[in-house]
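Chemist: heads up, no residue letters with this:
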């Protein structure tokens, strides 16, 4: 009982000494100043940028994270100043522990992590931060480092295994969260073209993966200098073996940046394959034909071979339909009838407000053996095939118009002459 009483007396003495010490009130003042300054800065920071802009929305979303982060940073600075001025910082260390817990809780709520991950993060902070603030973390680390197991030239320590387990898991989790948040943020930038957003997202994903891998190798304690020499030798071999894949990868980046292809374009490549561009990746381009089949074309094809992009700059296309009429037809009147009939089709571009060179036009093509060969030129939005099939509709429309007005469509005719028998050559 006396030992307990002595402990209570000693604790009371410590509390009394702390309450009467000027250093305590200096730390309290520094802590209050740091907290007020962090609140003012975070409030000011949220109001940067015009209302409704992506920067403003991002800052408003991160407001719950910015304030505890600034508070923790400023209190750590205040602790350093207090240690320099009055030689004590125990109160500010305690405040730092509370702020770190607040910061971790804000990260958990902002990232919407699972309950297991949240518990692990809280446990790691509750174990590591107090040890660090009390200055005994290095002692605990040295003790764990002495607990080792050697297998040949390999040496495994409890400290190393815990470091890999804790920091490796945290590193990959942060990488996954950053990748998801970064890609979503890039794809929300509506001022950028779709292809530009996709290539930036892919490059961001690759760069982040490389960074996470290098940091994890550092956590493992692997010498990156030796790894660079080994990686250079392996890279040369892989360069020859993966030359085609690398070529398609670089070609995909070029296509996404030079805007020669876009999703929705109708293209026809040199080999005769054609279709709408449905997907652009860094390895291949997906073309959807009129039969519904998808053709995967390597990106290198669009760099090394010529292709026709029907809808690159303008979705309007010009087509022609050929037909023939008899020589006895009034060509001028017939042409006017055909122009009006073609212009009545809903998908054909026509009207008095349309430039005359884009209106339907009927002209003579040539003089045939059996009749006058005619053609109709017209403009339309999109491709004349697949879902549109305007050419077939116009042929039927022309046929009905000609038949309605009694205009003959010629067919091949042959004239046969029978020579009299007297004119025949004498037989030998």
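Modeler: Here it is on my side, so go on. Please read all numbers here as calculations on a predicted model, not as lab measurements. Residues are numbered from 1 along each chain as shown.

Chemist: alpha carbons only for contacts and neighbour counts from here, please
Modeler: Fine.

Chemist: can you give me the helices in the stretch 151-300 of the chain?
Modeler: Shown for the stretch 151-300 of the chain, the helices assigned by DSSP state H, counting those that start in this stretch span residues 158-187, 194-220, 224-241, 243-258.

Chemist: helices or strands up against the first one?
Modeler: The criterion is 3 or more Cα pairs under 8 Å, 6 or more residues apart in numbering; DSSP states H and E, and the helices and strands that helix 158-187 contacts are helix 137-146, helix 194-220.

Chemist: what do you get for the second one?
Modeler: Using 3+ Cα pairs under 8 Å, 6+ apart as the contact criterion, the neighbours of helix 194-220 among helices and strands are helix 158-187, helix 243-258.

Chemist: Tell me which residues touch the closest residue to residue 145 other than its chain neighbours, please.
Modeler: Counting by Cα to Cα, 6 or more residues apart in numbering, residue 159 is the residue found nearest to residue 145 once chain neighbours are left out, at 5.0 Å. Residue 159 is in contact with 141, 144, 145, 147, counting by Cα atoms under 8 Å, 6 or more residues apart in numbering.

Chemist: out of those, which are buried?
Modeler: Buried by 16 or more other Cα atoms under 10 Å: residue 144, out of the contacts of residue 159.

Chemist: and here's the other structure:
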């Protein structure tokens, strides 16, 4: 059927259809879909799920129910008379349901992703375009034209319609996989697995498996021979062995960190001098957020191969330290008591375990002390507690007339340099005759 025949048939159906009957059925289906959706929301309470959404009309369930009811009404009415508006409404509601489902899933999975928002807009325009073509009856002819355009790929050729169907089916399959993974996490993992790190491991593994299976299914739907993927799999293996070894190492290291649970989400750690709380462990890197809001992106391989200090006890106690060096003749007991008093004076420093002071080292220029104390609310910031302890400690040292030690080389260098400069500026003494020393008289 060409475009002219499709438009002629569409116009004929429009003239013979009963518009008021169809409008009444569409309105009735709208009311029924709204009442069913509102009843489900009242039963389950406030929810942010993909189907119900934060409001009655914002979820994907409302347009889906409306579509099902309109499709049933179209099937019944078409037995007695030609339909026009019900057919148009079915095409529009099908696009609306697909768009609402895709948008809700992507917004829930990638809440701050710009590429996801771009994909939503492209998919929305494509869905509305297909809905208009289907309503006008021009979709079969457009699909035939697309199927006639072939793209050469080596010894074979691929039609443009097959390529578009493959991309759309793969995209929809990925959205369905993300929705299934989020549903499984919400209904099963959150209730069965209480450890956040193990829940992350199970979620990553399940999402990887589902995405792989979804891609294979979508490729088989469009007619791609899966045996041809063996060559690509070998190439990917070679790439992982050479060019992508760092990515593969970070990927495997992320799973090892989560499985071994030496570091867990929520732990406070120190990595390469950066202290903060682990907020997320992703497939390639780990996000560590300091108390002042700064974030550090640490490759997962570094957590396996380098030294990492876990400052969090199992009861969520967070350790803070301060190191000072005082002069060699300082009173050790007095310095210890001053440092302990500075820590105990802060209300956020807990008593169990109590603050402690250690004489770490005896250096050539002074005595090195380290104060260790604990807080149980690192989420309120650590830098402000450390600053308060340091200020109190400095005030106590000044009041007791105790001085911080300075390395000797820092004092000796300017003195020696000044002496050498003075020696260069003095005039040379007169030369002695016959080897006798100068007497100072003319």
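Modeler: Received, thanks. It should be emphasised that the depicted structure is a prediction, and the values quoted were computed from it without experimental measurement.

Chemist: related to what we said a few turns ago, could the helices and strands packed on helix 158-187 of the first structure be laid out in a markdown table, adding distance to residue 283 of the first structure?
Modeler: Compiled in a markdown table, these are given as follows (distance: least, Cα to Cα, whole Å):
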| stretch | distance to residue 283 of the first structure |
| --- | --- |
| helix 137-146 | 47 |
| helix 194-220 | 12 |
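
Chemist: Please identify the deepest-packed of these.
Modeler: helix 194-220 (a mean of 16; mean count of other Cα atoms under 10 Å).

Chemist: so that one versus helix 158-187, what angle?
Modeler: If you take axes from the mean of the first three to the mean of the last three Cα atoms, to 10 degrees, helix 194-220 of the first structure sits at 170 degrees to helix 158-187.

Chemist: doesn't residue 210 make contact with residue 177 of the second structure?
Modeler: Yes - using Cα atoms under 8 Å, residue 177 of the second structure is in contact with residue 210, at 6.0 Å.

Chemist: nearest to residue 184 of the first structure, of the contacts of residue 159 of the first structure?
Modeler: Residue 184 of the first structure has its nearest neighbour among the contacts of residue 159 of the first structure in residue 141, at 39.2 Å by Cα to Cα.

Chemist: Number of residues surrounding residue 394 of the second structure?
Modeler: Neighbour count for residue 394 of the second structure, taken as other Cα atoms under 10 Å: 17.

Chemist: do the same with residue 85 of the first structure
Modeler: 12.

Chemist: distance of it from residue 156 of the first structure?
Modeler: 43 Å (Cα to Cα, to the nearest Å).

Chemist: hang on, the earlier thing: quick one, which of the helices and strands packed on helix 194-220 of the first structure is packed in tightest?
Modeler: A comparison of those by mean neighbour count, using mean count of other Cα under 10 Å, puts helix 243-258 on top with a mean of 18.

Chemist: now that one and helix 194-220, what's the angle there?
Modeler: 130 degrees.

Chemist: and helix 243-258 of the first structure, what does it pack onto?
Modeler: Using 3+ Cα pairs under 8 Å, 6+ apart: helix 243-258 of the first structure touches helix 194-220.

Chemist: how far off helix 224-241 does the helix it packs on point, in degrees?
Modeler: Using the same axes, to 10 degrees: helix 194-220 of the first structure against helix 224-241 is 140 degrees.

Chemist: superposed on the second structure, where does helix 194-220 of the first structure end up, distance-wise?
Modeler: Averaged over the aligned pairs, helix 194-220 of the first structure sits 6.7 Å from the second structure after superposition, using mean Cα distance after the TM-score superposition for the first structure.
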